[in-house]
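Chemist: Test case, fold it:
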Amino acid sequence: MKRYGYSIFCDDIRNEVGGKLSFIGCYNSAIFVSHDFPCVLSKFCIHTYVVTAAEQPFRSLSLRCYVPGRRDPILDERIETLNVPAQRKLVSELEPGFVAPRHIVASASLILSPLDIVSPGLISVRAVIDGEAEELGLGSLRVVVAE
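Modeler: From the prediction side, this is the model:
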């Protein structure tokens, strides 16, 4: 199985009763800003998911967020993962008759408050897996001026 992931871009992420998440003001393919650049969004959120096969656990995982007009990531956040033996132990200690999971999913909410955007372009998120061994695109959102 090839690793994959995706992101939800929105105005806010709320933790609800029972461990549920609510995504408020979700964007589709673009965010339209009503003024010239540079502009500041008081709050911008990204919820990411990264999926791998259970037999290919993560050794390390970091998320990087890029914005238009900046070459370096504005965020480089390490996501804590269990060490490989601990991930495998979880699967081996399942109760008899319980079907072992086929995938491991890592998720994280990124809250950018405020978010400075200096030009039109793409806000994008990438996962860096197992050091620098693999870099995986998790999605992007186009920033445009509304006319």
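Chemist: switch to C-alpha atoms for all contacts and neighbour counts from now on
Modeler: Fine.
Chemist: element containing the residue nearest the centre of the chain, please.
Modeler: With distances taken as C-alpha atoms, centre = their mean, the residue of the chain nearest its centroid is Thr48 (2.5 Å). Using DSSP states H and E, the element containing Thr48 is strand 44-53.
Chemist: What residues does the nearest residue to Ile111 once chain neighbours are set aside make contact with?
Modeler: Take Ile111 and drop its neighbours on the chain: the residue closest to it by C-alpha to C-alpha, 6 or more residues apart in numbering is Cys45, 4.6 Å away. By C-alpha atoms under 8 Å, 6 or more residues apart in numbering, the contact set of Cys45 is 9-13, 109-112.
Chemist: Please give the structure of this sequence too, so both can be compared:
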Amino acid sequence: MSVDTRSVYATFCDDIRFEAGNKISLIGVYDNEMLVQNIPTLLPKLGIVVVTIAPISKPIHRLRIEVRFEDQVLDAAEADLSPGVGEKLATHNEDGLPFRGRMNKAVFLFSPLPVTKKGVIRVHAFADGEELLSNGLFVRQAALQSPQDPAVSKA
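Modeler: Below you'll find the predicted structure:
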């Protein structure tokens, strides 16, 4: 399997911990939705790991990543990924096996993060000017359950 298009994916979680051995632990990973008790609310922490992938034939040279809540930019980062003068991007790893694609990773940590309305937190990546949209995290208020609600257990 080879990589033939540029793409971006975001993992949303409650916390990110950096550990020995070049590892990170993601705590409380969300699927595609975050339910909060009240809106507005203040999230104590939100972590986002962003991964961009590009084919060997179309490497990313300039990357800008924006984390947005609806239309509001919460944070942004830029990186120059071009090889230096006289360098070439490697196409094989140290064992001689061909790369299937190039991966870049960025970590964002918000502490605290105010949420004033329901909406979607989404990563927008700009790879050499080409916009790539990630999956999103839909933030909404959890439905209140009344005592008559059959989903509420009776003691």
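Chemist: Got a TM-score for the pair?
Modeler: Counting by TM-score structural alignment, normalised by the length of the first structure, the TM-score of this superposition works out to 0.85. Behind it: 140 aligned residues with a C-alpha RMSD of 2.2 Å.
Chemist: what's the counterpart of the residue nearest to Ile111 of the first structure in the second structure?
Modeler: Residue pairing (TM-score structural alignment): Cys45 of the first structure is matched to Gly47 of the second structure.
Chemist: swap in Tyr27 of the first structure?
Modeler: With the correspondence set by TM-score structural alignment, Tyr27 of the first structure lines up against Tyr30 in the second structure.
Chemist: again with Val118 of the first structure
Modeler: The equivalent of Val118 of the first structure in the second structure is Thr116 (alignment by TM-score structural alignment).
Chemist: Please look at its match and Asn38 and confirm they touch.
Modeler: No. Using C-alpha atoms under 8 Å, Thr116 of the second structure is not in contact with Asn38; the gap is 9.5 Å.
Chemist: the more surrounded of those two?
Modeler: Using other C-alpha atoms under 10 Å, the more surrounded residue of Thr116 of the second structure and Asn38 is Asn38, with 15 against 11.
Chemist: what about that one, distance to Phe69 of the second structure?
Modeler: Separation of Asn38 of the second structure from Phe69 of the second structure (C-alpha to C-alpha, to the nearest Å) stands at 17 Å.
Chemist: Need the three-state assignment for Lys89 of the first structure.
Modeler: For Lys89 of the first structure, the secondary-structure state derived from DSSP: H, G, I helix; E, B strand; the rest coil is helix.
Chemist: how close does it get to Ile24 of the first structure?
Modeler: Spatial separation of Lys89 of the first structure from Ile24 of the first structure under the definition C-alpha to C-alpha is 37 Å.
Chemist: now do Gly18 of the first structure
Modeler: Going from Gly18 of the first structure to Ile24 of the first structure by C-alpha to C-alpha gives 18 Å.
Chemist: between these two, which one's more packed in?
Modeler: Ile24 (13 against 6).
Chemist: so the more buried one sits right up against Cys10, yeah?
Modeler: Yes. In this structure, Ile24 of the first structure is within contact of Cys10 by C-alpha under 8 Å, at 6.1 Å.
Chemist: what's the neighbour count on Ala143 of the second structure?
Modeler: With other C-alpha under 10 Å as criterion, Ala143 of the second structure counts 10.
Chemist: Spell out which helix or strand contains it, please.
Modeler: Assigned by DSSP H and E, Ala143 of the second structure falls within no helix or strand.
Chemist: and Asp76 of the first structure, what helix or strand is that in?
Modeler: Assignment of secondary structure by DSSP H and E places Asp76 of the first structure within strand 75-79.
Chemist: That strand: how far from the chain's middle?
Modeler: Centroid separation between strand 75-79 of the first structure and its chain, computed with C-alpha atoms, centre = their mean, to the nearest Å, is 10 Å.
Chemist: ditto for stretch 5-17 of the first structure
Modeler: 10 Å.
Chemist: which bit of the second structure covers that stretch?
Modeler: With the alignment judged by TM-score structural alignment, the segment of the second structure matched to stretch 5-17 of the first structure spans residues 8-20.
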